[in-house]
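1. mind looking at a prediction? Sequence and model below.
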Amino acid sequence: PPFTAQLNSLIQISYPNLRYLYLSQYDFHINQTAIRNITCLPSNLYGIYLNKYEIIIPTRIFINTIISYSNTFRLLYLSETQITDDTIHSRCRKLKRLNIFNIKN
């Protein structure tokens, strides 16, 4: 299912203490506007796991979202993901753990 505003609201309301977010098989290059919904997730995330995540050209929104978690964000897990080096480098300085497997780009 798409990462809709309704799904995002449900996550915010139901899980205000969410620490880790797992996204699997999301394809944002079909609908780039859907990625905006991630920007409203709880701001105290420790880690994001992206599995088979497709984003041909990471938008400024996505990069800024990753950067916005600078106070708490410590883990970025990428598996079978298409993402650019710039997106990863924008966060690597503060990460305590970075797992990358089968990166397509």
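-> Good, I have the coordinates.
2. from here on, contacts and neighbour counts on C-alpha atoms
-> OK.
3. what about I66, distance to G47?
-> In this structure, I66 and G47 are 10 Å apart, going by CA to CA, to the nearest Å.
4. second structure for comparison follows:
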Amino acid sequence: MPESRSDTSQSTLRTMFSGHYPPTDLELRELVEGGLVVLDANALLDMYRFTPGTRAEYLEALGLLGDRLWIPHRAAEEFMGRRGDAIASISEERASFERISSKRWRNRSR
């Protein structure tokens, strides 16, 4: 007698091709509560673009991860290499914004 399609065949496919299935609620909960969080250089460089309040919240959230937070050596190396450019870029963007906004303010008050 041929085997019928049952939950066991779906289970095997899910096991073999797990990347093609969305995670279950339990898997998501386990990931959020116990998974390793790995930052890349951009996750670190973005802190320069945050407002002071957002930056403080971000750092607090990262601190709550404790030993679940990991920054690969390559990400730290890239962060250190691009840090100066990120700071300069933000400074230029702020200066440009101030120039544009002050010019518009002067034009409105005429």
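-> Received the coordinates, thanks. None of the values given here were measured: they were computed from a predicted structure.
5. give me the TM-score for these two chains.
-> Overall, the chain-to-chain superposition scores 0.30 on the TM-score scale (TM-score structural alignment, normalised by the length of structure 1); 51 aligned residues with a CA RMSD of 3.8 Å.
6. L50 of structure 1 in helix, strand or coil?
-> Counting by DSSP: H, G, I helix; E, B strand; the rest coil, the backbone at L50 of structure 1 sits in strand.
7. now do the same contact list for it.
-> 22-24, 76-79, 81 (CA atoms under 8 Å, 6 or more residues apart in numbering).
8. please tell me how far it sits from I13 of structure 1.
-> From L50 of structure 1 over to I13 of structure 1 the distance is 22 Å, taken as CA to CA.
9. can you check A5 of structure 1 too?
-> When CA to CA is applied, the distance between A5 of structure 1 and I13 of structure 1 equals 12 Å.
10. hang on, the earlier thing: buried subset of the contacts of L50 of structure 1, written for ChimeraX?
-> Buried members of the contacts of L50 of structure 1 can be picked out in ChimeraX with the line below, counting by 16 or more other CA atoms under 10 Å:
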select :76,77,78,79,81
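11. what helix or strand is I100 of structure 1 on?
-> Per DSSP states H and E, I100 of structure 1 falls inside strand 97-101.
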